[in-house]
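> got a predicted structure here, sequence first:
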Amino acid sequence: MLSGSGRVGGSGGVGADGGSGGVRADDASSGGGDATRPALTDGVRIPARSLLLFLGAIALGSLVGIASPDTGAALGDGVDPTVLVLVTVLFSELDLSGLRRLRLRGASRVLGAAWLANFVLMPLLGFGIASLFLSGAPLLFAGVVIYFTAPCTDWFLGFTRLAGGDTSLGAVLLPINMVTQLLAYPFLLSALVHTPAVADPLVIAETLVRWCVVPASLALGIRLAVALLLPRGAGLRIRAVTGRLVPLVIAALIVQIFAANVGTIRDHADAFAALLGAVILFFALGYTLVDRIARALGFAHPQRALLAMTTAARNAPLMLALTTVALPDEPLVAASIVIGMLIEFPHLAGITWLLTRRRPARVRRIAAREPAPTV
C-alpha cells in the first residue's frame, strides 16, 4: 500500500475443529461464496504452484535489481499501478452477498480480534523483539518497529484468497487498518525519533480515496458492465479468469519490489543479519500466537486464515513512503523497512501453503472434485 506522495520503487457457526463463534467453514470458504467459485479450488491446489511462482518472482526480481539497478528502478515505478490492479481484481470478485451472513455470524468478533492483534499484540511483540536484537542501533530499531506496527492494506487480501481465507471480511479490514495506522503513525514516529506528532486529515483522506474508493469503484463498474452487457454464463467465465489472475499479479508485484529494492540488502549487509533474525522471529511468534488465539475463539478456517494473513503482512510501502518524507536524512530507518518487506514475501508464500494444507477435510473433498485452474 502506497501513499500518493511516495512509492517503494527505486526512489524511495462451527469451526473446522469444532469450535463455535466464527463463520461456518462450509459457508464461507472465501467470504460466504458459492462452493463452485474458483477461489475454493485455488485454496487447495494453486498455492503449491503459487509458492514456486512467488519464489521464482523473488529470484527474478533480485537478479534484475542486481544486474541492472536502472531497470530495477524503472520496474519499481510500476508498483503503484500494479497494486491498484491487484486490489481492483480482488474487489471485482468479492462475494458481497456474504457480508449479510457474516454480520449475523460473528463478524464483529473477527474484526475486533484482527484489530487487537494488529494494533496491540503485534506492536508489543515487535517492540520486544526489536529491543532484543537492535537495542544498540537506534535507527534500525526505529525502522523495524515502524515496519512491525503497520498491517498491510492491500496485497494481504490476495494471499488471504489463495489460502482459502475470508476475503469479504478482509475487504472490510482494509479501511479500518489504513485509518488506524495513519492516525497512529505520527505518534509512533514522535516516540521513536522525537519528531512533532501531526496527523494530517488530508493525507488520510487522499490515501483512502486512492487505495480503497478508487479500486472499489472500478470493481463495481466492471461488475455492473458485465452484468448488464453479457449473458450470465459469460460473466461467470470472466469472473473465473479474473480469479486466476491473482497469483500472476502478485508475482508481478514481487518482481517489481525486489528489483527496485534488493540493492538495499547489498548496501546494508552488515545490518542484515540482525534484522533477519528479528523479522523471522517476529513472523514465527506472531503466526503461532495469532493461530492459537483464533482457535481459542472458535474461528473457522476462513477466519483463521484471514487473521493469520492480516497479521503476517505488513504495510512496508506506505510506511516507507511516509518515513522517507518525514526522515529524509536517515537512510538506515528506510533500509530496515525495505529489508523487512523483502523477508515478508517468502513468509507469506510459506504460510499460504501451510494454511491450505490445514483446511478442513470436507472443503478439500469438495475442491478435489473440481478441475484445478491453471496459474
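On my side now, so go ahead.

> from here on, just use CA atoms for contacts and neighbour counts.
Will do.

> buried sites along the stretch of helix or strand residue 273 belongs to?
With secondary structure defined by DSSP states H and E, residue 273 is part of helix 269-296. For helix 269-296, the neighbour count (16 or more other C-alpha atoms under 10 Å) marks 271-272, 275-276, 278-279, 281-283, 286-287, 290-291, 293-295 as buried.

> show me which of those residues is closest to residue 101.
Within those, the smallest distance to residue 101 is 19.6 Å, found for residue 294 (C-alpha to C-alpha).

> residues in contact with the closest one?
With contact taken as C-alpha atoms under 8 Å, 6 or more residues apart in numbering, residue 294 is in contact with 303-304, 307.

> with residue 227 instead?
By C-alpha under 8 Å, 6+ apart, the neighbours of residue 227 are residue 235.

> can you give me the strands in this structure?
Along the chain, no stretch is classed among the strands by DSSP state E.

> scan it for its longest helix.
Once the chain is assigned using DSSP state H, the helix that runs over the most residues is helix 232-267.

> other SSEs contacting that helix?
In terms of contacts (3 or more C-alpha pairs under 8 Å, 6 or more residues apart in numbering; DSSP states H and E), helix 232-267 is packed against helix 38-42, helix 46-67, helix 69-76, helix 79-92, helix 156-162, helix 331-357.

> A further structure is provided below for comparison with the first:
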Amino acid sequence: MPGLVAWLEKHQVACYLLALLAGALIGLGFPEISGPAEKAINPVLGLLLYATFLAVPFSRLGPALKDWRFLGTVLGLNFLVVPLVVWMLSRLVAGEEVLLVGMLFVLLAPCIDYVIVFTGLAGGAQGRLLAATPVLMLAQMLLLPFFLWLMAGPEVMGVVEWEPFLSAFIWLILVPLLAAGLTQAGAARTVLGQQISDAVGAAMVPLMMATLAVVVASQIHGVSQELGSLLLMVPIYLLFALIMVLLGLLTGKVVGLDAPGRSALIFSGVTRNSLVVLPLVLALPAGFELAGLVVVTQTLVELVIMVMLVRLLPKLMAGA
C-alpha cells in the first residue's frame, strides 16, 4: 500500500488527466449517468476537502489569518482586478445576454473549495488560503450582486436566489473543516485516530480523481449538445486564466509575497466558484437555460488548466 500511494503521488498529474478523460468518455457514452453523477459532486467534493483540511495543521491557521499582506492581496486581486478583467472580456459577448450572464456569474466569484487542494498540490500556501476562505466567501456574497447589477443590469438581480451560497459554505467548508479538526484531535490522542488520519491522507489522489471524473461525467453530455454556442466561451476562459496567471505573478512579486504565497494567489485568481454558483444560475427563469452550460463549460476548461498549473507553476515560481 505505501508503494501504491507513493506511485500515485509521483504520477498524480497523469492520473488527473486520465480521470478527466474517463469522466468525459463515461458521460458521453452513457448520458443517463449525468443526473446521478451531478448528485454525487457535493459528497465527493466534501470528502476531498475533508482530506485536504486534514493535511493542514490547524495550529497554523491563526497566524495565517493574521497575514494581512497575503489576505489583502488576495482580496484586492479577486475583487478589484478580476472585475476589471471580466468586464473587458465580457465585451466579447455583450450582444448575447445569456452567454454574458453565465460568464459573469462564474468569473466574478473566486473559488472557495478545490482551489485549496490544487494550491497544496503545487506547493502553494494552502494554509493561508484556507484561512482566507471565509473572508472570500463573505466578500463575494456581498459584492457579486453589485457586480452583476453593474455589468448585467437590474433585471437579472431580481430573479436570482442566493441560498445555495450559504448551503455550499456550510456543507463544503464548515462541515469538512469541523470533521478534519476532530480527526486531528483524535490522531493526537489515539492510535485509531492516527490510523484514520493516515488512511484519509493516502486516499487524497484517488479522491481527487473521483471528483474530477464525477464533475466531467455529470456535465459533458449537456455541453456537447450545445457545443456550437459554447465554443465561443472556451477562448474567453483560456484568456482569462492566462491573464490572471500573469497578473498574479506580477502582483505577488510587487507586494513581496514568498513563492508559496504567490502560488496561492495565482490559484485564487484563476480558479472560480463554478460548483457554488451553478445552482444560482440553474434557478434563473426560462430563457436562461444555456447560462448553466456556460458555467459548466468554464468548469471543464478550468479543471484542465488546474491540472496543468500543478505541474507548471512550481517551475514558474523557480524562475520568477
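Looks like it arrived, so ask away. Computed from a predicted structure; not experimentally measured.

> mind checking the TM-score on these two?
Scored against TM-score structural alignment, normalised by the length of the second structure, the superposed chains reach a TM-score of 0.88; 314 aligned residues with a C-alpha RMSD of 2.7 Å.

> relative to the second structure, which residues correspond to the helix holding residue 273 of the first structure?
Using TM-score structural alignment, helix 269-296 of the first structure lines up with residues 227-254 of the second structure.

> how far away from the center of its chain is the matching stretch?
Centre-to-centre, stretch 227-254 of the second structure and its host chain are 14 Å apart (C-alpha atoms, centre = their mean, to the nearest Å).

> turn the contacts of residue 294 of the first structure into CSV, including neighbour count.
Putting the contacts of residue 294 of the first structure into CSV (neighbours: other C-alpha atoms under 10 Å) gives the following:
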residue, neighbour count
303, 33
304, 27
307, 28
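
> save those residues as TSV, and put in distance to residue 172 of the first structure too.
Output for the contacts of residue 294 of the first structure, formatted as TSV (distance: C-alpha to C-alpha, whole Å):
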residue	distance to residue 172 of the first structure
303	13
304	16
307	13
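
> who's in contact with residue 145 of the second structure?
Per C-alpha under 8 Å, 6+ apart, neighbours of residue 145 of the second structure: residue 157.

> now check the first structure for the residue matching it.
Aligned counterpart of residue 145 of the second structure in the first structure: residue 186 (TM-score structural alignment).

> pull up the gap between the counterpart of residue 82 of the second structure in the first structure and residue 116 of the first structure, please.
Under the alignment (TM-score structural alignment), residue 82 of the second structure maps onto residue 122 of the first structure. Separation of residue 122 of the first structure from residue 116 of the first structure (C-alpha to C-alpha, to the nearest Å): 9 Å.

> check residue 102 of the first structure too.
Taking C-alpha to C-alpha, one finds residue 102 of the first structure at 19 Å from residue 116 of the first structure.

> between these two, which is the more surrounded one?
residue 102 (23 against 13; other C-alpha atoms under 10 Å).

> measure the match of residue 82 of the second structure to residue 79 of the first structure for me?
Counting by C-alpha to C-alpha - residue 122 of the first structure and residue 79 of the first structure are separated by 26 Å.

> for residue 279 of the first structure, same thing?
Taking C-alpha to C-alpha, one finds residue 279 of the first structure at 23 Å from residue 79 of the first structure.

> please apply the same query to residue 344 of the first structure.
Residue 344 of the first structure is 16 Å from residue 79 of the first structure, by C-alpha to C-alpha.

> quick one: map residue 179 of the second structure onto the first structure.
So, by TM-score structural alignment, residue 179 of the second structure is matched to residue 218.

> check the burial of that match by counting its neighbours.
Residue 218 of the first structure: 18 neighbours (other C-alpha under 10 Å).

> so it is in contact with residue 90, correct?
No - with contact defined as C-alpha atoms under 8 Å, residue 218 of the first structure does not reach residue 90; the gap is 11.0 Å.

> what about residue 216 of the second structure, how many neighbours?
Neighbours around residue 216 of the second structure, by other C-alpha under 10 Å: 29.

> same check on residue 78 of the first structure?
Neighbours around residue 78 of the first structure, by other C-alpha under 10 Å: 18.

> and what of residue 334 of the first structure?
With other C-alpha under 10 Å as criterion, residue 334 of the first structure counts 28.

> quick one: map it onto the second structure.
Using TM-score structural alignment, residue 334 of the first structure pairs with residue 292 in the second structure.

> show me what contacts its match?
102, 278, 281-282.

> for the residues you listed, could you give me JSON lines that also reports neighbour count?
As requested, the contacts of residue 292 of the second structure are exported to JSON lines (neighbours: other C-alpha under 10 Å):
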{"residue": "102", "neighbour count": "25"}
{"residue": "278", "neighbour count": "22"}
{"residue": "281", "neighbour count": "26"}
{"residue": "282", "neighbour count": "19"}
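
> and which of those is nearest residue 23 of the second structure?
Of those, the one sitting nearest to residue 23 of the second structure (C-alpha to C-alpha) turns out to be residue 278, at 19.0 Å.

> pull the contacting residues for that closest one.
Contacts of residue 278 of the second structure by C-alpha under 8 Å, 6+ apart are 106, 292, 295-296.

> superpose on the first structure and give me the mean offset of stretch 289-303 of the second structure.
Compared with the first structure after fitting, stretch 289-303 of the second structure deviates on average by 0.9 Å (mean C-alpha distance after the TM-score superposition for the first structure).

> show me which residues of that stretch are buried.
290-303.

> can you match the contacts of residue 278 of the second structure up with the first structure and say which hold?
Shared with the first structure under both residues aligned by TM-score structural alignment, their matches' C-alpha atoms under 8 Å, the contacts from the contacts of residue 278 of the second structure are 292, 295-296.

> centre-most residue in the first structure?
residue 156 (1.8 Å; C-alpha atoms, centre = their mean).

> residues contacting it?
309-310, 313.

> map it across to the second structure for me.
Using TM-score structural alignment, residue 156 of the first structure pairs with residue 115 in the second structure.

> residue farthest from the centroid of the first structure?
Extreme point of the first structure relative to centroid (C-alpha atoms, centre = their mean) is residue 231; 33.7 Å.

> that one and residue 349 of the first structure: what is the separation?
36 Å.

> again with residue 308 of the first structure
12 Å.

> compare the two (neighbour count), which wins?
residue 308 (28 against 21).

> so that one makes contact with residue 289?
No - Residue 308 of the first structure lies out of contact with residue 289 (C-alpha under 8 Å); the separation is 9.5 Å.

> grab the nearest non-local neighbour of the match of residue 179 of the second structure.
residue 88 (6.5 Å; C-alpha to C-alpha, 6 or more residues apart in numbering).
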